[in-house]
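Visitor: Here is the input, now give the coordinates:
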Amino acid sequence: MKKSLVPPPGPARTLALAQLISRTGDGAYYVTAALFFTQVAGLSAAQLGLGLTIAWSVALVLGVPLGHLTDRRGARGTAAFFFLCAAVAVGSYLVIRSFPLFVAAASLYAIGQRSGSAAQQALLAGVVPKKNITQVRAFLQACYNAGLSVGAALGGMVLLFDIREAYLAAFALNACAFVVAALVLLRVPATAPTPAAAPGEKAPSVLRDRPYVVVSLLNLILVLHVPLIDVALPLWIVGHTEAPKWVLSVMFVLNTLAVVVFQVRVSRGVTGMASAARYVVRGGLLLGAGCVVFAFSGSGGSAWSAILLLAAAAVQTLGEMVQMAGTWEISFGLAPDGRHGQYQAFFGSGLTIAEIVGPLALTGLLVYWGAPGWILLGALFAAAGCAMVPAVRWGERRLAAAQPAPDGAPKTTPAGQPALD
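Guide: Got it, this is the predicted structure:
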């Protein structure tokens, strides 16, 4: 592996290793889950969909409170604990065969997976210098995609055999991966917990940080590219284009490998909040441009449609990498020290919401409305990206106003102007 693809030694490399291990198990899980639950566990497709919706909704509601718990108890221990919860949940799938128990286990898995990821980000903020966070986060994203790719390959072998024992082995692998990842996380230096609020004083809450809420909502719009690729795009290709179905597989491989190889390089241009905001603008414009190309892929023959689909996928993948590099810097940079647990949990909830409501919304917009729906979605991506600049400036002013000024001097913004409340 090239040196540029390997994170620097120390906590960054340990965090990347934990990410690689846990996502390898998840990759095998994602590929085999639907068939396991319907063919082995005996659930109907409707029960599976309803149960997963309930589970991720529970994880969404509990995300911020558990993020606050992460701040109070320390990120390292809680990250390992949540990963162990995910391991217990996946392990229980091996014996669960009823819908109520499936919902309980799926909820525990969703909580463990989402809250564990948020705690892992809080741990990253505590052990990596602030100037290096975006670069290290890029390494973690590359490991995320690499792990999913390896796991998906293993899951493909399970589907090839298509026997009960193979499915059980895939789920056992996922459970073991979470256990090993939790043990790896315990090798990262511990971070100091945040002290409790003084008696009579309100505990700080991300929900009262209006600029951060706005930034998170804009990010929610931008991360709609995730269910776009997973759900809406396959239906668009089959129902609206003449392109062969194998093009979808090529697009997935293109997206995954590009992130593994180029995410770190793309992220090097982010050196502060101003450059991060510019990156998000560019990312939103690229995502929008990709949507415009997708809109035209429904016209013409199979070869022309395939060319346009691959070109649009390339533009969208670049937009995804640029947008993520910018939002990582923003999500950490606007979070007060000692509160990264709840702030990262809230910021990450945008992806959970996108995965819950995105498939239905995007299917209606793109599959049933067609090319105009793609144009509207592209305009939404571009608008959200451009709106990030004033939102970030607002967040910087609020964060500067909350910082104690030395020697009684008036509070100032990073640009040296008087702070605005």
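Visitor: all contacts plus neighbour counts: C-alpha atoms, from now on.
Guide: Will do.
Visitor: right, and residue 221 touches residue 379 too?
Guide: No: Residue 221 is beyond contact range of residue 379, at 11.1 Å (criterion: CA atoms under 8 Å).
Visitor: who has more neighbours, the two?
Guide: residue 221 (22 against 19; other CA atoms under 10 Å).
Visitor: neighbouring contacts of stretch 153-172?
Guide: Stretch 153-172 has contacts (CA atoms under 8 Å, 6 or more residues apart in numbering) with 25, 27-29, 31-32, 36, 40, 90-91, 93-94.
Visitor: Which stretches in the stretch 101-250 of the chain count as helices?
Guide: Ranges of helices in the stretch 101-250 of the chain, per DSSP state H, counting those that start in this stretch, are 133-161, 164-185, 210-222, 225-227, 233-240, 246-267.
Visitor: Can you add distance to residue 63 and give these back as JSON lines?
Guide: Output for the helices of the stretch 101-250 of the chain, formatted as JSON lines (distance: least, CA to CA, whole Å):
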{"stretch": "helix 133-161", "distance to residue 63": "20"}
{"stretch": "helix 164-185", "distance to residue 63": "19"}
{"stretch": "helix 210-222", "distance to residue 63": "14"}
{"stretch": "helix 225-227", "distance to residue 63": "20"}
{"stretch": "helix 233-240", "distance to residue 63": "29"}
{"stretch": "helix 246-267", "distance to residue 63": "27"}
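Visitor: So for residue 344, which of these sits nearest?
Guide: Of all the helices of the stretch 101-250 of the chain, the one in closest proximity to residue 344, counting by CA to CA, is helix 210-222 (9.9 Å).
Visitor: this one next, for a side-by-side:
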Amino acid sequence: MRTPVRTTATALLVAVFVDALGSGLYMSVSVVFFTRYLGLGAGQVGVGLSVAGAASFALLVPTGVLADRVGPRRTLVAAHLARAALLVCYPFVPGFGSFLVVVALLAVADRAASPLVQGLFAVAVGEAERVRAMGRARSLQNLGLALGGLGAGAALVRDADAVYVAVVLANALSFVLAAVLVARLRTTEGERARGGGPLPLRRRLGVFRDRRFAALTALNSAVSLHVTVLTAGVPLWVLAHDALPRPVIAWTLVLNTAVVVLFQVRATRSTRTAEEGGRALRLSGLLLAVCCAGLALTGALPTPAAVAVLLVAVAFQAFAEMHQQAGSWAISYDLAPDDRRQVYLAFFSLGNAARNTYGPLVVTFLVVRQGAPGWLLLGALVLGAGAWAARIGREPAVPAGAAAPALPLPDVSRRKP
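Guide: From the prediction side, this is the model:
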């Protein structure tokens, strides 16, 4: 007979998959829906997405504060239902101003969901299993996004307004189903799942004074540039070299998805503490540096060899992604105090939000402007960030239940080897 803990974890995994399936269906047609159905210009869509990104960044930590107070389960249910309601509003948006409001609110709910899911896994499974559970969730998320993307491809073939509206509403339905699954969860620590007791706001926001956690957040953000390498760097590199066939861009995405689905759980082995998480980031930085070096070589190789090296490089990128994810989960779990877990997880997620802003600028400048040397510079950057994260991860930390929220970063320059 299945234990309540395993049943709860399974239900949460199903909710993650349903969320990803709807999101994958919607993401591939969203821009077409905005321009073809809503009649917005490309510039208006760009402005709307930028405003949405800024709003989600600004409200991520306040959402974490709220989740610590009322509980991650209730907050995630509210986020899913808000996403569904806002998507239902999309087909009736009368103009650009209304579009800005809807897209910004939707981005806030979307961005909040990830740390809320992570917080729920912390109380749905034991401490020893939470990173592994996040690995399973990551695999299912990639599978759901891929299957949703395939469905979106069929929708794009029809190229009809009714089909685009149906896709948007199908995504809304997926969020309703995810909300129902999350609402029915029963965790091992009910009180913390419902929310914590009252804490002074200064203590809840103590994460801003936690220098060690802030440093690891920033370094993890740098190592996570593997996302931008895959989604922006590789396509730009392929388009700039006639020897590389254009379809290889799609092959790299398929390869990345397949590797993550198959091996993400395995990559979480022996990664539970902040120290082990730091080592995982160091390994991720090394793997991504190898990827960058391989990509730098492809510009000078004949087509068959260039394609082969590029695909091998992307395989290294996928393994870098998996170890970075495992390291980030271990660090954020281990260093987050129990009574302020959600605000800590939300703060850690700021690094990913920031990467989505600076990542395309950094990668585009290095790849487009600098060429092969740019790839080597990028590899050196992530290699250094990973090594620094491993060093900070070894430093002693304040216990999760301790009252003092901040720990000054030690002067490691005077420490003997």
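Visitor: quick revisit: which ones among the contacts of stretch 153-172 of structure 1 are found in helices?
Guide: 25, 27-29, 31-32, 90-91 (DSSP state H).
Visitor: For those, which entry has the maximal number of neighbours?
Guide: Going by other CA under 10 Å, residue 28 tops these with 28 neighbours.
Visitor: can you pull out the strands in the stretch 251-400 of structure 2?
Guide: Counting by DSSP state E, counting those that start in this stretch, the stretch 251-400 of structure 2 has no strands to list.
Visitor: Identify the residue nearest the spatially most central residue of structure 2 in space, chain neighbours excluded?
Guide: Taking CA atoms, centre = their mean, the centroid of structure 2 lies closest to residue 352, which sits 6.3 Å from it. Using CA to CA, 6 or more residues apart in numbering and skipping the chain neighbours, the partner closest in space to residue 352 of structure 2 is residue 221 (5.7 Å).
Visitor: Any figure for the gap between the one you found and residue 385 of structure 2?
Guide: Residue 221 of structure 2 sits at a distance of 9 Å from residue 385 of structure 2 (criterion: CA to CA, to the nearest Å).
Visitor: What of residue 118 of structure 2?
Guide: Using CA to CA, residue 118 of structure 2 is found at 24 Å from residue 385 of structure 2.
Visitor: just residue 372 of structure 2 next, same as before
Guide: Applying CA to CA to residue 372 of structure 2 and residue 385 of structure 2 gives a distance of 20 Å.
Visitor: Between these two, tell me which one has more neighbours.
Guide: Set residue 372 of structure 2 next to residue 385 and count neighbours by other CA under 10 Å: residue 385 wins out with 24 against 21.
Visitor: ok, how many other residues are close to residue 12 of structure 2?
Guide: Count around residue 12 of structure 2 with other CA under 10 Å applied: 24.
Visitor: cool, residue 325 of structure 1 as well?
Guide: A count of nearby residues for residue 325 of structure 1, using other CA under 10 Å, gives 28.
Visitor: Nearest residue to it in space, please, no chain neighbours.
Guide: Closest residue to residue 325 of structure 1 apart from its sequence neighbours, by CA to CA, 6+ apart: residue 267 at 5.2 Å.
Visitor: Now render the ones in helices among the contacts of stretch 153-172 of structure 1 as a markdown table, adding distance to residue 153 of structure 1.
Guide: Formatted as a markdown table, those follow (distance: CA to CA, whole Å):
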| residue | distance to residue 153 of structure 1 |
| --- | --- |
| 25 | 11 |
| 27 | 8 |
| 28 | 7 |
| 29 | 11 |
| 31 | 9 |
| 32 | 11 |
| 90 | 19 |
| 91 | 21 |
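Visitor: Just give me the closest of those residues to residue 271 of structure 1.
Guide: residue 27 (31.8 Å).
Visitor: Contacts only, for that closest one.
Guide: For residue 27 of structure 1, the contact set (CA under 8 Å, 6+ apart) comprises 147-152, 155.
Visitor: Tell me the spacing between the alignment partner in structure 2 of it and residue 18 of structure 2.
Guide: Aligning on TM-score structural alignment places residue 27 of structure 1 opposite residue 24 in structure 2. Separation of residue 24 of structure 2 from residue 18 of structure 2 (CA to CA): 10 Å.
Visitor: Identify the contacts common to these two.
Guide: What both residue 24 of structure 2 and residue 18 touch, as defined by CA under 8 Å, 6+ apart, is the set residue 144.
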